[in-house]
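> whatever this is, show me its structure:
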Amino acid sequence: MAASQSITTISFFRYQSLPDRWWGFKQMGLAGEALAQVEGLRFHKMLGSGAGNGFSIWPNFGVYGLLGVWENEGAAARFFQKHALFAEFRERCAGWWTVYMEAAKAHGEWEGEMPFPITTDYDPARPVAVITRATIYPHHLWRFWRFVPPVSRSVEDKEGLLFSVGIGELPLVQQATFSLWQNSELMTAYAYRSKYHKEVVRRTRELGWYKEELFCRFHPYRTEGDWEEGRTPASAYVY
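Below is the predicted model of the structure:
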């Protein structure tokens, strides 16, 4: 990877105490001002998560995410190592982890733009991370959320799945997912063979549920943090 090329990172933070959960919740609205001033950060989003296994209409007030697209890895490293905001995230949380990724395949838009420049060739044998994001038309909300529980159950304990969570900027309306897999074959086996997932894809195309949507595959190449017992969900596959 060229030192000057763009990369994407996503970090997750798990909070336990009520004061820390409240602080994490407030950052959904407050952190944007500080992030907008970070040198080399081209695109950023604070993200809430869903309850249960992460795919739920109900929020999880204990887990939040930070998505960033950087001019280069050096800019990301400076933020993670030296910025006061990220230091406070780490101090307040009970567990955290970050994965560094290169975008390999993408289509769609996020708030009118494609934020993830393609920087590497797609290799089906490598570990793969997937981000999906959509803005749902209000009149289709009940149809969309009716399918979430069976799709959520269908992804649990799937072969090759290292981590998955439902995330979003705005409850109910602006929804995203992040998943990390051992390789593309196992990821596509789920995506195209799960009857519930296939049904959502079919109805999305036929009924036009989304005002805007985006899909991107990444190759993760580095991970750091302590999510559980000193490891990250990707520690065995990404170093």
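
> use CA for all of it now, contacts and neighbours both
Will do.

> the helices in the chain, which residues?
For the chain, the helices defined by DSSP state H cover 18-35, 73-82, 84-92, 141-155, 184-193, 195-207.

> report the contact partners of Phe13.
By CA atoms under 8 Å, 6 or more residues apart in numbering, the residues touching Phe13 are 63-65, 89-90, 93-97.

> list only buried entries from the residues you listed.
Among the contacts of Phe13, the ones that count as buried by 16 or more other CA atoms under 10 Å are 63-65, 89-90, 93-97.

> and Phe55, how far is that from Val148?
7 Å (CA to CA, to the nearest Å).

> which of those two has more neighbours?
Neighbour tally, Phe55 and Val148, criterion other CA atoms under 10 Å: the higher count belongs to Phe55, 25 against 17.

> pretty sure that one is touching Val155, no?
No - in terms of CA atoms under 8 Å, Phe55 does not count as a neighbour of Val155; the distance is 9.9 Å.

> for comparison, sequence B:
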Amino acid sequence: MPVTLHVWRVPRRRIGAAMLRMAFARRKRDGVEFAKFLGTGTGVGFGPSDADLTRYAALVVSSGPVEFPAWDSIAVAKATIALTPLASRGTWSGRTPFGAPAPARSDGMVLALTRARLRPAKALTFWRAIPPVARELAAAPGLLARFGIGEAPLGWQGTVSVWRDAAELTGFAYRQPEHRAVIAQTPAARWYAEELFARFAVDRISGDRAVLGWLEEGQIEV
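This is a model prediction of the structure:
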């Protein structure tokens, strides 16, 4: 099913309203197979201090378009990314929301999504391991946008990153030394009680790309 990522920027005076929408969001809608409402972070540190209280997101798997008028009414900017799953491994809330797509390639922009539920006893060691990876990510060739996502203030977190193409995403994931070290350490460290990694082709981006933390100017519209 089609996947969409919706991202909103709200003014500081509407942060309370946004948090109420998060708390009482209606997940079940006609045609919606999976939905998560998410807080976000700057993507600099991916720890508790990284939260961005003026930006919120919704990830939706649905059979048709889904509108969010309540969120649109308090936002000063928004963006929507239409996605096609290319690969997905792991579970989210015990589900495989993007199915089991056959491995596929994309010639255009790609989006990487990571999501993990940390073991409480392992959270501190995880956060200590992340800053070097975040610095590598910020300098990675081909990175167009990045931000953190979370379902809760602590321990339920992930990342969204948009790349110029799949080769540059792969170059970061498997060739950068700090990121490779964290991947190698993960099985023994047992940081995660649940984890998911997914890769998507970016079919279309609409709205204000600045909401996504876009890093480059003059990109061609998709």
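
> TM-score for these two?
These two chains, once laid on top of each other, score a TM-score of 0.89 by TM-score structural alignment, normalised by the length of structure 2; 219 aligned residues with a CA RMSD of 2.3 Å.

> determine the longest strand present in structure 1.
strand 210-226 (DSSP state E).

> show me what that one is packed against.
In terms of contacts (3 or more CA pairs under 8 Å, 6 or more residues apart in numbering; DSSP states H and E), strand 210-226 of structure 1 is packed against strand 95-108, strand 128-136.

> in JSON lines: those strands, plus distance to Pro117 of structure 1.
Output for those, formatted as JSON lines (distance: least, CA to CA, whole Å):
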{"stretch": "strand 95-108", "distance to Pro117 of structure 1": "6"}
{"stretch": "strand 128-136", "distance to Pro117 of structure 1": "14"}
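
> out of these, which comes closest to Pro171 of structure 1?
Of all those, it is strand 128-136 that lies closest to Pro171 of structure 1, at 10.6 Å by CA to CA.

> pull the contacting residues for Val7 of structure 2.
By CA under 8 Å, 6+ apart, the residues touching Val7 of structure 2 are 55-58, 78-80, 211-212.

> for those residues, which ones persist in structure 1?
Retained in structure 1 (both residues aligned by TM-score structural alignment, their matches' CA atoms under 8 Å) from the contacts of Val7 of structure 2: 55-58, 78-80.

> ok, the residue sitting nearest the centre point of structure 2 to Lys78 of structure 2 distance?
The residue lying closest to the centre of structure 2 (CA atoms, centre = their mean) is Val160, at 2.9 Å. Distance check for Val160 of structure 2 against Lys78 of structure 2: by CA to CA, it reads 16 Å.

> pull the number of nearby residues for the equivalent of Thr170 of structure 2 over in structure 1.
For Thr170 of structure 2, the aligned position in structure 1 is occupied by Thr188, per TM-score structural alignment. Look at Thr188 of structure 1: counted by other CA under 10 Å, it has 13 neighbours.

> check the one 4 residues further on too.
Neighbourhood size, Tyr192 of structure 1 [other CA under 10 Å]: 13.

> residues contacting it?
Lys198.

> so the longest strand of structure 1 matches what in structure 2?
The aligned range for strand 210-226 of structure 1 is 192-208, by TM-score structural alignment.

> buried ones in that stretch, by neighbour count?
192, 194-202, 205, 208.

> not counting its neighbours along the chain, what's nearest whichever residue in structure 2 pairs up with Trp110 of structure 1?
In structure 2, Trp110 of structure 1 lines up with Trp92, judged by TM-score structural alignment. Leaving out its chain neighbours, the residue that sits closest to Trp92 of structure 2 by CA to CA, 6 or more residues apart in numbering is Leu196, at 6.3 Å.

> wait, doesn't Val222 of structure 2 sit right on Arg204?
Yes - contact criterion CA under 8 Å: Val222 of structure 2 and Arg204 qualify, at 5.0 Å.
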